[in-house]
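>>> What shape does this take:
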Amino acid sequence: MKIEQIYTGCLAQGAYYIESEGEAVIIDPLRETAPYIEKAAQHGARIKYVLETHFHADFVSGHLDLAKKTGATIVYGP
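Predicted coordinates for the structure are as follows:
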C-alpha cells in the first residue's frame, strides 16, 4: 500500500493519494487534476474513488473533473 500526502502550501491544503493492488483513491483533490492522474499512470494504477471529507469553502475541489476523466466514483463525507 502506498500513501502520499500532496500538500499545497499556498492554500494550506492537503490531498491524499492512496494506492493498493493497482487501484487508487484520491482524498480532497484540488481543482488541478493532472498531478493525480499522472501519479496513478506512473504506478500503473487506476483511480477508482475520489473522496471528499467535507465541504471546501476555501478552494475549488477537482472531484467532479477527476471523476469525469477517470470514471472514478465520488464518495462524500459527513
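>>> Please count neighbours and contacts with C-alpha atoms only from this point.
OK.
>>> element containing the residue sitting nearest the centre point of the chain?
Centroid check for the chain by C-alpha atoms, centre = their mean gives residue 26 as the closest residue, at 2.6 Å. For residue 26, the host element (DSSP states H and E) is strand 23-27.
>>> Which elements pack onto the next helix or strand after that strand?
Per DSSP H and E, the first helix or strand lying C-terminal to strand 23-27 is helix 34-42. Applying 3 or more C-alpha pairs under 8 Å, 6 or more residues apart in numbering; DSSP states H and E, one finds that helix 34-42 contacts strand 46-52.
>>> One more, so I can put them side by side:
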Amino acid sequence: MKIEQIYTGCLAQGAYFIVSNGEAAVIDPLREVNPYIRKAEQTGAKIRYVFETHFHA
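Predicted coordinates for the structure are as follows:
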C-alpha cells in the first residue's frame, strides 16, 4: 500500500491518494483531477473510490 499526500500551498488544502493491489482511492479530492489521473496511470491502478470527509473552500 502506498499513501501520498497532495497539497496545495496557495490554498492550504490537502488530499490523499492511496494505491493498493491495482486499485486507488482519493480522500478529500481537490478541484483539479489531472494529478489523480496521472498518478493512477503511473502506478497502473484504477481509481475505484473517492471519499469526502469535508469540503474544501
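>>> For the residue nearest to the centre of structure 1, give me its contacts.
Contact partners of residue 26 of structure 1, counting by C-alpha atoms under 8 Å, 6 or more residues apart in numbering, are 15, 16, 17, 18, 36, 47, 49, 50, 51.
>>> With residue 52 of structure 2 instead?
Residue 52 of structure 2 is in contact with 27, 28, 29, counting by C-alpha under 8 Å, 6+ apart.
>>> Okay, it and residue 15 of structure 2: tell me how far apart.
Using C-alpha to C-alpha, to the nearest Å, one obtains 10 Å as the distance from residue 52 of structure 2 to residue 15 of structure 2.
>>> Pull up the overlap in contacts between those two.
Common neighbours of residue 52 of structure 2 and residue 15, counting by C-alpha under 8 Å, 6+ apart, are 27, 28, 29.
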